[in-house]
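1. for reference, the sequence and a predicted model appear below.
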Amino acid sequence: MSSDLWSFSLSTYALPGVEPLCLRLQSTGASVCLLLCGAWLGRRGVICTEPRLQQLQAVANAWDTDVVQPLRTLRRQWKAASMADTELHTLREKVKTLELEAERILLLRLEQATQSWPQEGVTELSAWLEGVTAGAAHLDRDALHQLRVAVTGT
């Protein structure tokens, strides 16, 4: 397992079925960055507590609202038109790259926020995944369960 959150996120997102599950959960209001952070913490044996969940939400919310979401919205708005417009397609790809960089920075900030949290050697993957998705408006519990299975391989 990768020791840093970014590497863990890349390898986890590349697992079979994880990308569509994350996107399904994102469509219900869950943050993919928080999901990946929760999976990372759960796999590392960090105990899930309400204050820790609140700290992660505080780190994620402002950056997600002010930086990631506007880039994602712009990229989505340009999708159809960019298929027939080469210049717009090029700009859309640059926005997509910026969106990914914004998510990488968010994951780095989340990792930094957790540096002092000890690894207790217990797996709390379910607790972390449930905790980081608690605010999702219409959480897809089946997708969340499938994500947990994909991450653990069981």
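-> Right, received. Where do you want to start? Only a predicted model underlies this, so the values are computations on that prediction, with no experimental measurement involved.
2. going by C-alpha atoms from here, please, whenever you check contacts or count neighbours.
-> OK.
3. against Gly45, how distant is Leu71?
-> Distance of Leu71 to Gly45, given as CA to CA, to the nearest Å: 33 Å.
4. between these two, which is the more surrounded one?
-> Shown here are Leu71 and Gly45; by other CA atoms under 10 Å, Leu71 has more neighbours (21 against 17).
5. now do the helix or strand hosting the more buried one: distance to the chain's middle.
-> Using DSSP states H and E, Leu71 sits within helix 69-77. Its chain's C-alpha centre and that of helix 69-77 lie 16 Å apart, by CA atoms, centre = their mean, to the nearest Å.
6. got the angle between the lengthiest helix in the chain and helix 69-77?
-> Criterion DSSP state H: the longest helix present in the chain is helix 86-113. Helix 86-113 and helix 69-77 are oriented at 150 degrees to each other (axes from the mean of the first three to the mean of the last three CA atoms, to 10 degrees).
7. packing partners for helix 86-113?
-> Counting contacts by 3 or more CA pairs under 8 Å, 6 or more residues apart in numbering; DSSP states H and E, helix 86-113 packs against helix 5-13, helix 32-44, helix 50-63, helix 69-77, helix 79-82.
8. then this one, side by side with the first:
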Amino acid sequence: MTVPQTESLNLPATMEPDNPLWRYALACWQNPELAEACLTLQACDWSVTRILCAGWLGVNGHLFTGVEDAKVTEWRSRVTGSIRSARKSIPRHHIGCRDLREALAQAELQAEQTELALAWHTLTPRYPETGNMHNRKAAILQNLLAAAPRRDTDTQASVSMDTLAGLLAAAAGEPQP
């Protein structure tokens, strides 16, 4: 079987893998409830990168339009998604493939870091450090609606979205009612 060769992606030379959006993602992932809310939405076809961008912009008082640069979506489709698909194809508890599955999990994490670096590269020219949205939870919730893969979010996604917005707002120091 011959596999067609795909052209290499044209990535920006000034991309910063260790940037504030990546550090925000790492900090969010330290909260198990927050990570679980992200994974619940991911199971409903959400992009965790879009979730994190929506949260990060909301925490900083900005609205997210939901529009992403083509480089981000192309990377997600061609690289991150392909690695994730390969990892998920390998049975979790298959001893003979454990090392390969773990290597793919590490590659997936690196692909996600690059995806966030691409997002950061395109977001920073558009948004100054802080915006004028004062109610962080409302901004985050509005941003998550813009990040949704469909406008008709199901109940499970809506519950997770509200939970996630509250967790992100609390992490930013805003008291919950």
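-> Received it, and whenever you're ready, just let me know what you need. This is a predicted model, so every value here is computed, not measured.
9. fetch the TM-score of the aligned pair.
-> The TM-score (TM-score structural alignment, normalised by the length of structure 1) is 0.84; 145 aligned residues with a CA RMSD of 2.0 Å.
10. find me the equivalent region of the helix holding Leu71 of structure 1 in structure 2.
-> The aligned range for helix 69-77 of structure 1 in structure 2 is 81-89, by TM-score structural alignment.
11. how big is the offset of the matching stretch relative to structure 1?
-> Stretch 81-89 of structure 2, aligned to structure 1 and superposed, deviates on average by 0.9 Å (mean CA distance after the TM-score superposition for structure 1).
12. who's in contact with the residue nearest the centre of structure 2?
-> For structure 2, the residue nearest the mean C-alpha position is Thr49 (1.6 Å; CA atoms, centre = their mean). For Thr49 of structure 2, the contact set (CA atoms under 8 Å, 6 or more residues apart in numbering) comprises 112, 115-116.
13. before we move on, the earlier item: got the buried residues for the helix holding Leu71 of structure 1?
-> 71-72, 75 (16 or more other CA atoms under 10 Å).
14. check the residues you listed against Thr152 of structure 1 and report the nearest one.
-> Of all those, Thr152 of structure 1 sits closest to Arg72, with 28.9 Å by CA to CA.
15. OK, contacts around that closest one?
-> So Arg72 of structure 1 contacts 95-96, 99 (CA under 8 Å, 6+ apart).
16. how close does it get to Cys48 of structure 1?
-> Per CA to CA, Arg72 of structure 1 is found 29 Å from Cys48 of structure 1.
17. cool, Ala14 of structure 1 as well?
-> From Ala14 of structure 1 to Cys48 of structure 1 the distance is 25 Å (CA to CA).
18. more neighbours: those two, which one.
-> Cys48 (22 against 11).
19. that one contacts Ser126, correct?
-> No - counting by CA atoms under 8 Å, Ser126 is not a contact partner of Cys48 of structure 1; they are 9.5 Å apart.
20. give me the common contacts of these two.
-> Listed as contacting both Cys48 of structure 1 and Ser126 by CA under 8 Å, 6+ apart are Gly42.
21. so the longest helix of structure 1 versus helix 32-44, what angle?
-> For helix 86-113 of structure 1 against helix 32-44, the angle by the same axes, to 10 degrees is 40 degrees.
22. past helix 86-113 of structure 1, which element shows up next along the chain?
-> Later in the chain than helix 86-113 of structure 1, the nearest helix or strand by DSSP H and E is helix 125-132.
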